[in-house]
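[1] please find the sequence and the predicted model below.
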Amino acid sequence: MHTNILKNSIELGQEAARYSADIINDAIDKNGKARIILSTGASQFDTLKALIKEDIDWEKVEMFHLDEYINLPVSHPASFRKYLKERFIDKTNIKDYHLVNGEGDIKEIIEKLTIELRREPIDLGLIGIGQNAHIAFNDPPADFGTEEAYIVVNLNDTCKRQQVSEGWFASIDDVPDQAISMTVYQIMQCKHIVSCVPSKAKAKAISDMFKNPVTNQVPATMLKMHQDVELFLDSDSASLL
């Protein structure tokens, strides 16, 4: 894992976007296309804003994302499908994308996503880290054993409080209890991982990731086992290192 510490979230996003664009364009040059996984949430605002401005032929990119709440309508402000449509899909000419739908037959939805995801390797995963050190919605204790691509997970109170503090829900009782999440195993299959983690609220999670051995009680520690992770922090999230 290589760590970059930038002054603030805007500079972090710009630097991470440039780095990610190089990986995407290299994959397009070599394979005629690139396959990526995107994170959502407030921590990814500046990275996505910068990424869509990079010189990338988005028609040659296939996109997946990490997670979605179960039984949350796409019209809800907290829907990650809505998030990606408004902040990424509608702002690029990307045509090939697969959204995690938390409404309907969940087993069938996961099966279809898995087939599409595993057709070819994923070139780049942009993977955030939560306040409880989760990656995707794999809250502690995360399932490090499963080799499924997506699973149904229960959201813990720390995770729910983060969603409220970021303004997605009015109260903790409004946050859904479950979500569909890409597994830790599947995240680790990405060829390259870029992790963008700004804000003081993430400082303890980053500190815990570095000071602990690999443990499902601090899910982000698994990223230290990947062969190619570029971590982007700002001065706030790095403040406890």
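    Thanks, I have it.

[2] going forward, measure contacts between C-alpha atoms and count neighbours the same way
    Will do.

[3] and the residue most central in space within the chain, what does it touch?
    To find the centre residue of the chain, average its C-alpha atoms and take the closest one (CA atoms, centre = their mean): that gives S39, at 2.6 Å. For S39, the residues meeting the contact criterion (CA atoms under 8 Å, 6 or more residues apart in numbering) are H65, L66, L126, I127, G128, A136.

[4] would you mind putting those into CSV with secondary structure, distance to G102 and neighbour count alongside?
    Compiled in CSV, those are given as follows (DSSP: H, G, I helix; E, B strand; the rest coil; distance: CA to CA, whole Å; neighbours: other CA atoms under 10 Å):
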residue, secondary structure, distance to G102, neighbour count
H65, strand, 13, 24
L66, coil, 12, 25
L126, strand, 21, 27
I127, coil, 20, 25
G128, coil, 20, 25
A136, coil, 15, 26
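
[5] those: which two are farthest apart?
    Of all pairs drawn from the contacts of S39, the one with the largest separation by CA to CA is H65 and G128; the distance is 11.4 Å.

[6] for the helix or strand containing V164, list every residue counted as buried.
    With secondary structure defined by DSSP states H and E, V164 is part of helix 157-165. Within helix 157-165, the residues that qualify as buried by neighbour count (16 or more other CA atoms under 10 Å) are C159, K160, R161, Q162, Q163, V164.

[7] touching, H65 and F88? I think so.
    No - with contacts defined as CA atoms under 8 Å, H65 does not count as touching F88, sitting 11.5 Å away.

[8] hmm, back to that, give me the next element, helix or strand, following the helix holding V164.
    Using DSSP H and E, the helix or strand that directly follows helix 157-165 along the chain is strand 178-182.

[9] what does that following strand rub up against?
    Outside of strand 178-182, the residues that reach it under the criterion CA under 8 Å, 6+ apart are 66-70, 100, 102, 136-138, 149-155.

[10] how about the strands in this structure?
    The residue ranges that make up the strands of the chain, judged by DSSP state E, are 2-6, 34-38, 61-65, 67-69, 96-98, 124-126, 150-154, 178-182, 192-197, 229-234.

[11] between those strands, which one is closest to E111.
    Per CA to CA, nearest to E111 of these: strand 150-154, 8.5 Å.

[12] quick one: contacts of that closest one?
    Taking CA under 8 Å, 6+ apart as the criterion, the residues outside strand 150-154 that touch it are 110, 114, 137-139, 177-183, 186.

[13] second one coming, line it up with the first:
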Amino acid sequence: MDIRIFETSEELDQYAAEIFRKLINEKPNAVLGLATGSTPVGIYAKMVEDYNHKKVSFSGVTTYNLDEYVGLTPDNDQSYAYYMNKNLFSHVDIPAIQTHLPDGMAEDPQEECVRYEAMINACPADIQLLGLGHNGHIAFNEPDEHLSAGTHVVQLKEETLEANARFFASIDEVPKQAYTMGIGSILKANTILLVVRGSDKAHIVKEALTGPITTQVPASLLQTHPRVTVLLDREAGRMLG
């Protein structure tokens, strides 16, 4: 596990964007596993900057997102489809047909899980970008006695609803369920890039990266993957030796 700590978010974002740029320039048809939330916003901005400066083209790239809320349409400004278009897709030359997220409005959720998992299996990610939740969740894989390997629908825990409430008018509007790649789906990626920011994540960073491997801290399973790069700001990494 390659752990890097940065003094500023700007430096972290630049480093992460360079990882993506180098991969795409070496492999123009690269498959990217992407994440949402506040963590990747600066990274996507740097990727767009690289595109605008003609340092990279996304025309051959395929993307798969980790998750999507159940019941939100793609044009809902809190859906992850909307987020991806706002922060990345609409600013670069990637064809819409090459971008993939679970369908939040699918009539049959179980069928949608099977469909999405089949696509991931047929096209494993060259790199999977991840953030880290305060309770150790990655994507929407919440702490539990057992974790699902493949794409599934999850009932979101109260702490996750509270953490996401800032994006909605009230906590009552936060969807209670979400589609998510499973831990097994995530671990199929060739390389994993975990990005964490903030002093409030320092404890869970230490648990996930150096503690025992347990389903109660889903991110700890990343310790089993042979190629994980972890990018932390100084505050998130403050408890590591």
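    Yep, that arrived. Because the structure is predicted, anything quoted here is derived from the model rather than measured.

[14] now the TM-score, please.
    Put the two chains on top of each other and the TM-score (TM-score structural alignment, normalised by the length of structure 1) is 0.90; 233 aligned residues with a CA RMSD of 1.6 Å.

[15] may I ask which of the contacts of strand 150-154 of structure 1 has the most neighbours?
    N138 (31 neighbours; other CA atoms under 10 Å).

[16] hmm, that residue is touching Q217, no?
    No - using CA under 8 Å, N138 of structure 1 makes no contact with Q217, being 10.1 Å away.

[17] which helix runs longest in structure 2?
    Longest helix in structure 2 by number of residues (criterion: DSSP state H): helix 9-26.

[18] which part of structure 1 lines up with that one?
    Residues 9-26 of structure 1 are matched to helix 9-26 of structure 2 when aligned by TM-score structural alignment.

[19] check the mean deviation of the matching stretch from structure 2.
    Comparing stretch 9-26 of structure 1 with its match in structure 2 after superposition yields a mean distance of 1.7 Å (mean CA distance after the TM-score superposition for structure 1).

[20] what does that stretch rub up against?
    Outside of stretch 9-26 of structure 1, the residues within contact range by CA under 8 Å, 6+ apart are 5-6, 34-36, 44, 46-51, 54-56, 61, 123-124, 194, 196, 198-199, 232-234.

[21] can you rerun that using 6 Å?
    Taking CA atoms under 6 Å, 6 or more residues apart in numbering as the criterion, the residues outside stretch 9-26 of structure 1 that touch it are L6, A34, D46, T47, A50, L51, P198, D234.

[22] Serialize the contacts of strand 150-154 of structure 1 to a markdown table and add fields for distance to P77 of structure 1.
    Shown next, in a markdown table, are the contacts of strand 150-154 of structure 1 (distance: CA to CA, whole Å):
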| residue | distance to P77 of structure 1 |
| --- | --- |
| I110 | 23 |
| T114 | 26 |
| F137 | 18 |
| N138 | 22 |
| D139 | 22 |
| D177 | 17 |
| Q178 | 17 |
| A179 | 16 |
| I180 | 17 |
| S181 | 19 |
| M182 | 21 |
| T183 | 24 |
| Q186 | 27 |
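
[23] nearest to A203 of structure 1 among these?
    The shortest approach to A203 of structure 1 among those belongs to D139, at 16.9 Å (CA to CA).

[24] can you tell me how far the closest one sits from D157 of structure 1?
    Taking CA to CA, to the nearest Å as the criterion, D139 of structure 1 is separated from D157 of structure 1 by 10 Å.

[25] check H65 of structure 1 too.
    To D157 of structure 1, H65 of structure 1 is 23 Å away according to CA to CA.

[26] what of H192 of structure 1?
    Separation of H192 of structure 1 from D157 of structure 1 (CA to CA): 31 Å.

[27] do the same with Q163 of structure 1
    Applying CA to CA to Q163 of structure 1 and D157 of structure 1 gives a distance of 10 Å.

[28] likewise F88 of structure 1?
    As for F88 of structure 1, its distance to D157 of structure 1 is 29 Å (criterion: CA to CA).

[29] who are the contact partners of N212 of structure 1?
    The contact partners of N212 of structure 1, taken as CA under 6 Å, 6+ apart, number zero.

[30] aligned partner of it in structure 2?
    For N212 of structure 1, the equivalent position in structure 2 is taken to be G211, counting by TM-score structural alignment.

[31] counterpart of M105 of structure 2 over in structure 1?
    Counting by TM-score structural alignment, M105 of structure 2 lines up with E103 in structure 1.

[32] so who does its match touch?
    Each residue near E103 of structure 1 by CA under 6 Å, 6+ apart is listed here: N71.

[33] kindly report the same for the one 10 residues further on.
    If you count contacts by CA under 6 Å, 6+ apart, L113 of structure 1 has none.

[34] please pull up the equivalent of it in structure 2.
    Under the alignment (TM-score structural alignment), L113 of structure 1 maps onto Y116.

[35] first-to-last residue distance for stretch 171-179 of structure 2?
    19 Å.

[36] kindly report the same for stretch 153-160 of structure 2.
    15 Å.

[37] same question, stretch 116-133 of structure 2
    Using CA to CA, the gap from the first to the last residue of stretch 116-133 of structure 2 comes to 23 Å.

[38] distance from the chain centre to it, please.
    For stretch 116-133 of structure 2, the gap between its own C-alpha mean and the chain's C-alpha mean amounts to 9 Å (CA atoms, centre = their mean, to the nearest Å).
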